[in-house]
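[1] Fold the following for me, if possible:
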Amino acid sequence: MVEVDPREAQPVLFTVEDGIATITLNRPHEGNAITPGMQEALEKAWHRVQNDHDIRVAIVKGAGERHFCTGASVSMLRDSGEGALLRNQTNREANRFSPRQCEVWKPVIACVTGLAASGGLHFVVDCDIVIASENAAFMDTHVGVGAVGALENIGLAKRMSMGGALMLTLLGKAYRMPAARAHQLGLVDMLEPTKDDAEARALEFAKIICGNSPQAVSLSKRAIWTSLEMGYSQSLDYGWELLKAQWRHPDFVEGPSSFMEKRQPVWNPDPDART
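    Model prediction:
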């Protein structure tokens, strides 16, 4: 009988409280590196975030102090033969662990403490808001181990300066970008002194988002992210259609009504609800 490492029992922790899902990458013994088991658990977690009406926003973070996520588990790829299987898969088939890859249109906040490296950068570039502690650092090791930096690196180029993205990509494991520099270049949105401060800020932002119309928030997120794949005029046309779609949702009536009546709005979490 093959012994199962007890540390691999829960590669992802998932909790929900007051409309906020917290997803914790839970492999601190290997830098929270991504294994096939973790990817499977993450895909299920993101599916629940997207489809559970009681969840309004998600926070993703890493267990421990030293690492947020260090990318794919090299030992697991080697020992499982998973690398050979990936050759016959498309990007959409092979990579299903970040909110963007799993088509999550609810807000997701990345809370980064410690090192985010290589594949772990997917969570950074694919989340909506990135909050980091001052001990966070960012690195891409692909070229240093003979691999191509292409996927998360493209996300870096869309999130920060082109020069910063290329510096991380081309210098490989020789360069760790400090959190302060990442903040200057736009990769990090909020910089906090400690891990506790970063997690508190992420929770604060999540609670604020929960107070807004879920459908308006979702469609607004979709408009902005989709604009990255369209020309400016086409993006505006697409945004206009999303804006009009909200006119048929009950929240479009509830928002002004609650304001006029000086009360808290009661939002309808069903995206298919119509007046």
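[2] going forward, measure contacts and count neighbours with C-alpha atoms only.
    OK.
[3] What ranges does the stretch 51-200 of the chain have for its strands?
    In the stretch 51-200 of the chain, the strands defined using DSSP state E, counting those that start in this stretch lie at 57-62, 67-69, 108-112, 115-117, 129-133, 137-139, 177-178, 190-192.
[4] which one is the most centrally placed residue in the chain nearest to, not counting chain neighbours?
    Ranked by distance to the mean C-alpha position of the chain (Cα atoms, centre = their mean), the top residue is Cys127 at 3.2 Å. In this structure, Cys127 finds its nearest non-sequential neighbour in Val108, 5.4 Å apart by Cα to Cα, 6 or more residues apart in numbering.
[5] Hmm, the one you found is touching Val57, no?
    Yes - Val108 is within contact range of Val57, at 5.9 Å (criterion: Cα atoms under 8 Å).
[6] Which residue ranges of this structure form helices?
    Under the criterion DSSP state H, the chain carries helices at the ranges 36-51, 74-80, 82-86, 91-94, 121-126, 151-159, 162-171, 179-185, 195-210, 214-227, 232-246, 250-260.
[7] what's the offset of the second one from the middle of its chain?
    Mean C-alpha position of helix 74-80 versus that of the full chain (Cα atoms, centre = their mean, to the nearest Å) differs by 25 Å.
[8] name the helices or strands packed onto that helix?
    With contacts taken as 3 or more Cα pairs under 8 Å, 6 or more residues apart in numbering; DSSP states H and E, helix 74-80 sits against no other helix or strand.
[9] What are the contacting residues of that helix?
    Helix 74-80 is contacted from outside by 35, 82-83, using Cα atoms under 8 Å, 6 or more residues apart in numbering.
[10] Out of the residues you listed, who's the most crowded?
    When neighbours are counted by other Cα atoms under 10 Å, Thr35 leads these with 21 neighbours.
[11] To compare with the earlier structure, here is another sequence to fold:
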Amino acid sequence: MAQIEPAPVELDIRGHVARVRLNRPAALNAIDREMDRALGRIWTQVDDDPEIRVVILSGAGDRAFCAGGDMNDPPTGHDGLSFGGGLTGIGGQWRPLRKPMICAVHGYVLGLGFELAMCADIVLAADDAIFRLPEAKAGVIDHCGVVHRAIRQLPYHVAMAMIVASEPLTAQDALRHGLVNACFARADLAKGVDQWIDKLLACAPLVSQAARAAALDGLDRPLGEALAASYPLISAYRDTADQAEARSAWRERRAPLWSGH
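    The predicted structure follows:
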């Protein structure tokens, strides 16, 4: 009987939470073309499912969240999408998620894996996580979009040390520089993820999505223009059941029950 190969990316949907796990541990979860295509399909499914409110991205195995692109079978983008299934904006059309995403990292977080982590809204790190851009030391560079996020999300000289000298960044330093939200002992990382899931699920999902979209849109505008702009998801929220539930819960002095509608 032929052995069935495991899926390169695992998707587990329970309730309002979608858990996405990179699943090539023998290759340190390096992203090849098959994994890239699988991520594209999963991001579409997650974004199109109105019941999903939180996305968790993690990596299988003990050694790495993701060691970057697979040099033996590098991702090339597909269907016009960028690498990472369209999430990164590298090499094609950028298609960011509408849902808030938590990225839980451990071990090696390199190159394209570092980029995927920076695409998340919340990053939680095990204390053994090592962030690195190996391009300069390896002498390889192609569609190096990761540098644009690194220089925006880290202090200038810290980012430049990573970019021009492949200087690694420990989980503790990443926390100190604000790149990650929290750092946990490796054994406690899953518990930390669950705590953050509870925090997000306690919030109105449509508000989280609308505020997130407005914040990201506003980054591309001068402050005055961002303040004066109107944002479709915020406008649409005014007529939702959750808006009415927020008012009722406030009047009745109780915790709101969000429907996502």
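[12] out of the contacts of helix 74-80 of the first structure, who's nearest Asn51 of the first structure?
    Nearest to Asn51 of the first structure among those: Thr35, at 24.3 Å, using Cα to Cα.
[13] And the residue nearest to the centre of the first structure? What does it align with in the second structure?
    Correspondence of Cys127 of the first structure to the second structure, assessed by TM-score structural alignment: Ala120.
[14] do His29 of the first structure as well
    Match for His29 of the first structure (TM-score structural alignment): Ala26.
[15] what about the closest residue to its match other than its chain neighbours, how many neighbours?
    Nearest residue to Ala26 of the second structure, sequence neighbours excluded (Cα to Cα, 6+ apart): Gly61, at 7.9 Å. Residues near Gly61 of the second structure, counting by other Cα under 10 Å, number 17.
[16] any idea how far whatever residue of the first structure lines up with Gly61 of the second structure lies from Ser80 of the first structure?
    Using TM-score structural alignment, the equivalent of Gly61 of the second structure in the first structure is Gly64. Using Cα to Cα, to the nearest Å, we find Gly64 of the first structure at a distance of 26 Å from Ser80 of the first structure.
[17] buried stuff in stretch 236-255 of the first structure?
    238-239, 242, 246, 249-252, 254-255 (16 or more other Cα atoms under 10 Å).
[18] Skipping adjacent residues, who's closest to Met162 of the second structure in space?
    Using Cα to Cα, 6+ apart, the nearest residue to Met162 of the second structure is Leu133, at 5.9 Å.
[19] Just give me the match in the second structure for the residue nearest to Cys127 of the first structure.
    Alignment note (TM-score structural alignment): Val108 of the first structure maps to Met101 of the second structure.
[20] dump the residue contacts of its match.
    By Cα under 8 Å, 6+ apart, the neighbours of Met101 of the second structure are 54-57, 120-122.
[21] of the residues you listed, buried ones?
    54-57, 120, 122.
[22] out of these, who's nearest Ile197 of the second structure?
    Val54 (7.1 Å).
[23] Do I have it right that the closest one meets Ile197?
    Yes - using Cα under 8 Å, Val54 of the second structure is in contact with Ile197, at 7.1 Å.
[24] Pull up the overlap in contacts between the two.
    Val17.
[25] Find the nearest non-adjacent residue to Leu39 of the second structure, please.
    Gly85 (4.7 Å).
[26] cool, and Gln153 of the second structure?
    Leu179 (6.5 Å).
[27] and stretch 156-164 of the second structure, which stretch of the first structure?
    Using TM-score structural alignment, stretch 156-164 of the second structure corresponds to residues 162-170 of the first structure.
[28] Now the matching stretch on the second structure. Mean distance?
    For stretch 162-170 of the first structure, the mean deviation from the second structure after alignment is 1.2 Å (mean Cα distance after the TM-score superposition for the first structure).
[29] now what about that stretch, what contacts it?
    Stretch 162-170 of the first structure is contacted from outside by 138-143, 149, 153, 156-157, 175-177, 185, using Cα under 8 Å, 6+ apart.
[30] Of those, keep whichever come out buried.
    Counted by 16+ other Cα under 10 Å, the contacts of stretch 162-170 of the first structure give 138-142, 149, 153, 156-157, 175-177, 185 as buried.
[31] tally of neighbours for the nearest residue to Val104 of the first structure once chain neighbours are set aside?
    In space, and not counting its chain neighbours, Val104 of the first structure is closest to Gln50: 5.4 Å by Cα to Cα, 6+ apart. When neighbours are counted by other Cα under 10 Å, Gln50 of the first structure registers 20.
[32] Then Glu225 of the second structure?
    Neighbours of Glu225 of the second structure (other Cα under 10 Å): 11.
[33] Tell me which residue of the first structure matches up with it.
    Using TM-score structural alignment, Glu225 of the second structure pairs with Gln234 in the first structure.
[34] do you know how far that match is from Trp225 of the first structure?
    In terms of Cα to Cα, Gln234 of the first structure sits 13 Å off from Trp225 of the first structure.
[35] tell me the contacts of Leu200 of the second structure?
    So Leu200 of the second structure contacts Val54 (Cα under 8 Å, 6+ apart).
[36] Roughly how far does the residue mapped onto it from the first structure sit from Val217 of the first structure?
    In the first structure, the residue paired with Leu200 of the second structure is Ile209, using TM-score structural alignment. Look at Ile209 of the first structure and Val217 of the first structure: by Cα to Cα, they are 8 Å apart.
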